[in-house]
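sequence unknown, structure follows:
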């Protein structure tokens, strides 16, 4: 599906972007004025009304064009959004933040690029805390959790994909104004359901992207070192996974149960198993186990 600029939908059509006054459209020009500045990271911001996946589109554009680092693609609606392991999810138009960014961390060794999804999680959590007044916890490796009532629920996720030899596209999806009756699964959540003081997507998106610019700059200046940049310590402080018993569902239909005790220098989750062995997990699904 070819993305369409958010300003192209005619009044009165089923795609009318003013159809839900509680979910106003984003303004491309306002976002550009608020984010693009001389010497800053963000160079180009585009908003489309609907597309399959901002990550898919941005990776494809990076292959066709000489896109600058700091290109941002935002969608009002995604019809084929993907999470890890190609899981698909969808949300009503204008109910969340759905965007991808192109980064080219030339100064950072590729072996440290695995920290970018974790860095993005820290940046998103920081930005949402400042603007929405909602505490967002991080479930390793890429989930954003909020508390609804006394229940921990997933409100967003992060997906990173390579874009050529020197680029990486990081996509973010966050449920903002999703109502209880709109939840795709009972354990999903949104900022609104978590009691956000602000669900206006314009300042939320600007706050998240400014936070991402800040954290990415620190990490890049430190050569990707998660300790020197402060990223490793900050991630651990905001982690919902560390200190818990978890089950890691690994490639090859294997699983490992243990206590999550650390995130190591390569961004891997370290589990202390019942056999007294500490094992790093670099890929796989993590299930938080409730106490018996």
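On my side now, so go ahead. Values in this document were obtained by computation on a predicted structure and should not be read as measured data.

hey, let's count contacts and neighbours off CA atoms from now on
Fine.

in the lengthiest strand in the chain, what's buried?
The longest strand of the chain (DSSP state E) is strand 151-163. Within strand 151-163, the residues scored as buried using 16 or more other C-alpha atoms under 10 Å are 152-160, 163.

another one to put next to it:
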């Protein structure tokens, strides 16, 4: 997810729901009507104006028994959003989609749950392609990339956290209308800067959640077998990391440099090193993944 230090100016600016007419609020009632249905995955859609972290809030709700599988929590503004390794990030109110979902894939072996962030990436990319007309590539393991001026930019990210016994919360952050002067770093981007045909966040959220419901259903029906349900192939097709020489920085000051040649059946990135060794790297082990110098 894209880090950004929110200024007091941003907080003051977001005090009114209509303070920025180019960034209208989400329509919670319409989202519930469009997504919550009998027999469907999504059981509730709750939109809050501001929170620290939708992931933390939904984990707490799951622990308290006030949220079940398919609960969706969306924030118009996050003030303490987190990426991997507790990296902090925030963004202007209503400039993006900041949401978390609670899933309970009881019929899938826990060993295969590592595919869930990758599955979410595939679903988000497919949903945005249809709803925003933007090609979104995936940087293993959890970044969403768009092209801005011919350059790859990070427009969002995904974070998975365990939620008690048998549950996981998956958080998604997507920069939708972030402007050039609001970018936290030159390598950040947004759907608007990538030329999206639509930045209507209601439409985008519905498209992403419907895509996620579809992919989650396929994966769950296959018992979490990413090859059998087509997820492994779909992820590889959209993964911008494959075919590039990268440096994987691991705990203990260890690093592996090699060409990213595959994503294996466990969702690990396989690096072909200069010594002719193929070394798989798990998302839980990675500290940084960067282009090799």
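Structure received. Here the structure is a predicted model, which is why all the values come from computation and not from measurement.

TM-score of the superposed pair?
For these two chains in superposition, a TM-score of 0.94 is obtained (TM-score structural alignment, normalised by the length of structure 1); 279 aligned residues with a C-alpha RMSD of 1.2 Å.

of all the buried residues of strand 151-163 of structure 1, which two lie farthest apart?
Maximum pairwise distance among those (C-alpha to C-alpha): 33.3 Å, between 152 and 163.

Next, format the buried residues of strand 151-163 of structure 1 as TSV and append distance to residue 203 of structure 1.
As requested, the buried residues of strand 151-163 of structure 1 are arranged in TSV below (distance: C-alpha to C-alpha, whole Å):
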residue	distance to residue 203 of structure 1
152	25
153	23
154	22
155	18
156	18
157	19
158	20
159	22
160	24
163	28
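
Tell me the one of the residues you listed nearest residue 205 of structure 1?
Nearest to residue 205 of structure 1 among the buried residues of strand 151-163 of structure 1 is residue 156, at 13.6 Å by C-alpha to C-alpha.

contacting residues for the closest one?
143-145, 172-175 (C-alpha atoms under 8 Å, 6 or more residues apart in numbering).

ok, 6 Å please
By C-alpha atoms under 6 Å, 6 or more residues apart in numbering, the contact set of residue 156 of structure 1 is 143-144, 173-174.

wait, is residue 126 of structure 2 part of a helix?
Yes - according to DSSP: H, G, I helix; E, B strand; the rest coil, residue 126 of structure 2 belongs to a helix.

Which residue, neighbours along the chain excluded, lies closest to it?
Nearest residue to residue 126 of structure 2, sequence neighbours excluded (C-alpha to C-alpha, 6 or more residues apart in numbering): residue 211, at 6.7 Å.

That neighbour: how many residues sit nearby?
Residues lying near residue 211 of structure 2 (other C-alpha atoms under 10 Å) number 21.

Repeat that for residue 8 of structure 2.
Using other C-alpha under 10 Å, residue 8 of structure 2 has 8 neighbouring residues.

The one 4 residues further on now?
With neighbours defined by other C-alpha under 10 Å, the count for residue 12 of structure 2 comes to 10.

The helix or strand encompassing it: how far from the chain's middle?
Under the criterion of DSSP states H and E, residue 12 of structure 2 resides in helix 8-13. Remark: helix 8-13 of structure 2 is offset 26 Å from the chain centroid, using C-alpha atoms, centre = their mean, to the nearest Å.

same check, this time on stretch 197-213 of structure 1
That offset, for stretch 197-213 of structure 1, works out to 12 Å (C-alpha atoms, centre = their mean).

which residues sit against it?
Residues outside stretch 197-213 of structure 1 that contact it (C-alpha under 6 Å, 6+ apart) are 123-124, 127, 131-133.

From the contacts of residue 156 of structure 1, pick the one nearest residue 251 of structure 1.
Set against residue 251 of structure 1, the nearest of the contacts of residue 156 of structure 1 by C-alpha to C-alpha is residue 143 (18.8 Å).

how near is the closest one to residue 135 of structure 1?
14 Å (C-alpha to C-alpha, to the nearest Å).

higher neighbour count, those two?
residue 143 (25 against 20).

Excluding covalently adjacent residues, which one is nearest to that one?
For residue 143 of structure 1, ignoring the flanking residues on the chain, the nearest one in space by C-alpha to C-alpha, 6+ apart is residue 157 at 4.5 Å.

Now do the one you found against residue 276 of structure 1, distance only.
Distance of residue 157 of structure 1 to residue 276 of structure 1, given as C-alpha to C-alpha: 32 Å.
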